[in-house]
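A.B. asks: predicted structure and sequence below. I'll ask about it afterward.
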Amino acid sequence: MDLAGQETGNPVLNFIKNGSLVLQIVIGLVAGIMLATIWPSAVSSISILGTLFINALKSIAPVLVFILIMAAISGHRKGTEIQIKPVLLLYVAGTFFSALVAVVASLMFPSVLNLQIESAQLTPPGNVLEVLRNLALSIATNPVQALLEANYIGILAWSIAFGMVLRHANNSTKVFISDFSDAVTAVVRMIIRLAPLGIFGLVATTIVESGAGELLRYAHLLLVLLGSMLFVALVVNPVIVFIKLRRNPYPLVFQCLRESGITAFFTRSSAANIPVNMALCEKLGLDRETYSVSIPLGATINMAGAAVTITVLTLAAVNTLNISVDFPTIVLLSIVSTVAACGASGVAGGSLLLIPMACSLFGISNDVAIQVVGVGFVIGVLQDSTETALNSSTDVLFTAAATLPKEQS
């Protein structure tokens, strides 16, 4: 067992180190509400907990994005795209259409957040041409400067470039990159284990400064998120499967949600749900050579739920800042959300750390975007569980859609 999961003789310490993060976040949420209600004057002394948590996320997020995407591309095996090309196409299509659903839902039911904004932090683009111009300038920046300034578009471009070149590196180099990626992910896990304390400080401070009504905005945001994910699971995915198989998709959809999605909802980890998905693929009689590759790969890059989360929270920030968006920018956001989702970390709440990348399309500074990430952690008890359930169940669904014959009943 690693150090983070090491048992101690103290049951309280064991719960803090190894207990359910969901339960701990709920405790932090409730404790923050109670403190702000019963003893508001004490909130100022614990507000630093939320600030430290946000600052830690802001510091590690650029490194996480860079190394995860570079490691994913450099570790891609030659020839795999031929073997499972239909599955990969479904993965990408499903993630992209999920982002579009999130855009429509966000525009129909706009959310407003309580963000601390300075005028100098906001430089919204005027139109899509300006967005493209800013993209080009961001891509051409120094990679080290991109990391230091949290220029996520530059980080994305350079990580893809390095990843493509490193695909031809020797195995020892790829192992080093993979180990470094695991190390960064482990650091993120440690920071996320502190989420209950951060949320305790954030919620208490929010209630004291903005009132309890601010939590209702979180409820609205959560409804938009969960509604979008349910629509993807029950409408978009079935349509994609029907187009592929030309038969009623719902028996397969419900079986995947029941036997894979429910487990993933409680484990909150696509990686941990891989054995469940492999067993379900075997039960469905799918080709072992295909699903033995597509299921682990899907746990990394098939992230429809993450695309919804990134898009909805980004547009909530855009709406809060009164930034106008046009159709080309919406499509561009969906593409960026799709790429970002494919690089989402496998840890609980990992997709939230990619929100600043999407926010940068609209000139939203990293300081403001990280506040949106903090909001995501507040609602993450349900958001992340539902996101993981959608992501993991879709791995099996699209593997089956790509490999089952159309005429099979």
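C.D. replies: Nice, I can see it. Residues are numbered from 1 along each chain as shown.

A.B. asks: all contacts plus neighbour counts: C-alpha atoms, from now on.
C.D. replies: Fine.

A.B. asks: I figured residue 256 hits residue 399, correct?
C.D. replies: No. Applying Cα atoms under 8 Å as the test, residue 256 and residue 399 come out as separate, 10.9 Å apart.

A.B. asks: ok, now which ones touch residue 151?
C.D. replies: Residues in contact with residue 151, defined by Cα atoms under 8 Å, 6 or more residues apart in numbering, are 62, 138, 145, 357, 360.

A.B. asks: show me what the strand or helix carrying residue 191 is packed against.
C.D. replies: Following DSSP states H and E, one finds residue 191 within helix 171-193. The contact analysis (3 or more Cα pairs under 8 Å, 6 or more residues apart in numbering; DSSP states H and E) places helix 171-193 against helix 43-74.

A.B. asks: going by neighbour count, which residues in the helix it packs on are buried?
C.D. replies: Neighbour counts using 16 or more other Cα atoms under 10 Å place 43, 46-47, 49-51, 53-54, 56-58, 60-74 of helix 43-74 among the buried residues.

A.B. asks: and what of stretch 279-294?
C.D. replies: 280-281, 286, 290-292, 294.

A.B. asks: tell me how far that stretch is from the chain's mean position?
C.D. replies: Computed by Cα atoms, centre = their mean, to the nearest Å, the chain-centroid distance of stretch 279-294 equals 26 Å.

A.B. asks: ok, and here's another one to check against it:
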Amino acid sequence: MLKALLDWFNRTSLVLQIIVALILGGLVAWLWPSAAQPVSLLGTLFISALKAVAPILVFLLVMAAISGHRPGQETQIKPVLTLYLIGTLAAACVAVAASALFPSVIHFREMPEVQGVPSEISQVLISVLKSAFDNPVNALLNANYIGILVWAIALGIALRHASASTRTMVDDFGQAITVVIQSVIRLAPLGIFGLVVSTFSSGGLEALKDYAHLLGVLVGCMVFVALVVNPIIVWTQTRRNPYPLVLTCLRESAVTAFFTRSSGANIPVNLALAKKLNLDEHTYSISIPLGATINMAGAAITISVLTLAAAHTLHISVDIPTAILLCVVSAVCACGASGVPGGSLLLIPLACSLFNIPNDVAMYVVGVGYVIGVVQDSTETALNSSTDVLFTAAACRAAERKAGLEVPRI
């Protein structure tokens, strides 16, 4: 029996295993809810393993890529960053338009206690700058990916002048940690099984009924961006049918991101997918961890929709210039949102200040965000994280097309 199970595990694709885990997890949560606590340990351990290995993985891969970069060797970092910014701003515009077409009203309950909420955009930018100049050891310990990237790039540039054997050693360390993370990812079906059981047996889904309309607008915007806006952006780069690439990224990145609810924890999954897609390692080793910190289309949607829901609740009129300003503010705030569960919610009061919405009311909105977070935050992270790979692949494919190379089919 065990041998047959191991044989099936070895010859079956990871995606099919994850689908089976999703189905089994839902059945266990429904038929055997008492098993939720022990089974959920599988999900906890899986997320912990991803979070533990991701910082050192990013540090070593980026440092190895920079140190091994030779003069004249092209990367696609600038095009990827441009796509990140365009995608985030487009998502904010979609959210504002959807909120105007389908306005939501919030029925407040209890006032939540939330700490550390920024009051100005300058505070968000200052926080990003502080993260960039963090102590390297502290950055690794706290998974501060902005700080990790800064130190990895700096050391990588310095190591360009090192001996060939030193650069080879750094690259070998990067390959070694890659083997470790591949082993962790192979355990994804077990981890997702535990996460599904924990999510659907917690009873938290009952609380979503009161906010069905608001949640529908949020999720609808994210689905629209994933299946309409992003494919259009990808097509402008590749001039080919974008959906095979879009669906591959959703299938192999968005599913795990949905349940881990952390862009940082999903970095190893995205790096493995980028390698599977045969993308340029010098590009994706930097763009993927960078995207986990600044490519936040889902966060821009959350900030815009919940802010406008508060405005509609208070009967505040929203004119076109203010709506445009909200799009820009939401996109900027989203880039400063932390890649952890609920990171975008703490920036809602800042956006609410555009409409002079009282801070107490803004805090209620944040509380509503935490109530619906079991679906909202999961969907947001799935969009954010899968788009990191999607836009990196689009930029790489565009470069191959312009160079006259044959673009591989998905």
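C.D. replies: Received it, and whenever you're ready, just let me know what you need. Owing to the predicted nature of the structure, the values given are computational and were not obtained by experimental measurement.

A.B. asks: ok so, going back, gap between the helix holding residue 191 of structure 1 and the chain center?
C.D. replies: On Cα atoms, centre = their mean, the centre of helix 171-193 of structure 1 falls 17 Å from the chain's centre.

A.B. asks: alignment lookup: residue 258 of structure 2 to structure 1.
C.D. replies: Aligned by TM-score structural alignment, residue 258 of structure 2 pairs with residue 265 of structure 1.

A.B. asks: could you do residue 267 of structure 2 as well?
C.D. replies: Aligned partner of residue 267 of structure 2 by TM-score structural alignment: residue 274.

A.B. asks: returning to that earlier point: looking at the buried residues of stretch 279-294 of structure 1, which are in helices?
C.D. replies: Using DSSP state H, the subset of the buried residues of stretch 279-294 of structure 1 located in helices is 280-281, 290-292, 294.

A.B. asks: so who does residue 308 of structure 2 touch?
C.D. replies: 96, 99, 103-104.

A.B. asks: let me fix that: residue 342 of structure 2
C.D. replies: 370, 373, 377.

A.B. asks: try 7 Å this time
C.D. replies: residue 377 (Cα atoms under 7 Å, 6 or more residues apart in numbering).

A.B. asks: tell me the SS of it?
C.D. replies: Of the three states, residue 342 of structure 2 takes coil under DSSP: H, G, I helix; E, B strand; the rest coil.

A.B. asks: related to what we said a few turns ago, and of the contacts of residue 308 of structure 2, the nearest to residue 232 of structure 2?
C.D. replies: Sorting those by how near they are to residue 232 of structure 2, with Cα to Cα, puts residue 96 at the top with 19.0 Å.

A.B. asks: if we can go back for a sec, can you pick the most crowded of the contacts of residue 308 of structure 2?
C.D. replies: In terms of neighbours by other Cα atoms under 10 Å, the contacts of residue 308 of structure 2 top out with residue 96 at 26 neighbours.

A.B. asks: roughly how far apart are it and residue 121 of structure 2?
C.D. replies: 19 Å (Cα to Cα, to the nearest Å).

A.B. asks: equivalent analysis for residue 21 of structure 2, please.
C.D. replies: 42 Å.

A.B. asks: between those two, tell me which one has more neighbours.
C.D. replies: Legend: neighbour count by other Cα under 10 Å for residue 21 of structure 2 and residue 121, higher for residue 21 (22 against 17).

A.B. asks: downstream of the helix or strand hosting the more buried one, the next helix or strand is which one?
C.D. replies: For residue 21 of structure 2, the host element (DSSP H and E) is helix 14-31. On the C-terminal side of helix 14-31 of structure 2, the nearest following helix or strand under DSSP H and E is helix 36-67.

A.B. asks: what's the following helix or strand past that next one in contact with?
C.D. replies: Using DSSP H and E, the helix or strand that follows helix 36-67 of structure 2 towards the C-terminus is helix 77-101. The contact list for helix 77-101 of structure 2 (Cα under 7 Å, 6+ apart) reads 217, 221, 225, 283, 287, 295-297, 300-301, 304-305, 308, 323, 327-328, 330-331, 391-392, 395.

A.B. asks: what's the first helix or strand after helix 77-101 of structure 2?
C.D. replies: helix 121-132.

A.B. asks: which secondary structure elements does that following helix contact?
C.D. replies: helix 145-159 (3 or more Cα pairs under 7 Å, 6 or more residues apart in numbering; DSSP states H and E).

A.B. asks: tell me what the helix it packs on is packed against?
C.D. replies: Helix 145-159 of structure 2 packs on helix 36-67, helix 121-132, helix 136-141, going by 3+ Cα pairs under 7 Å, 6+ apart.

A.B. asks: check the mean deviation of the last one from structure 1.
C.D. replies: Mean deviation of helix 136-141 of structure 2 relative to structure 1 after superposition (mean Cα distance after the TM-score superposition for structure 1): 6.5 Å.
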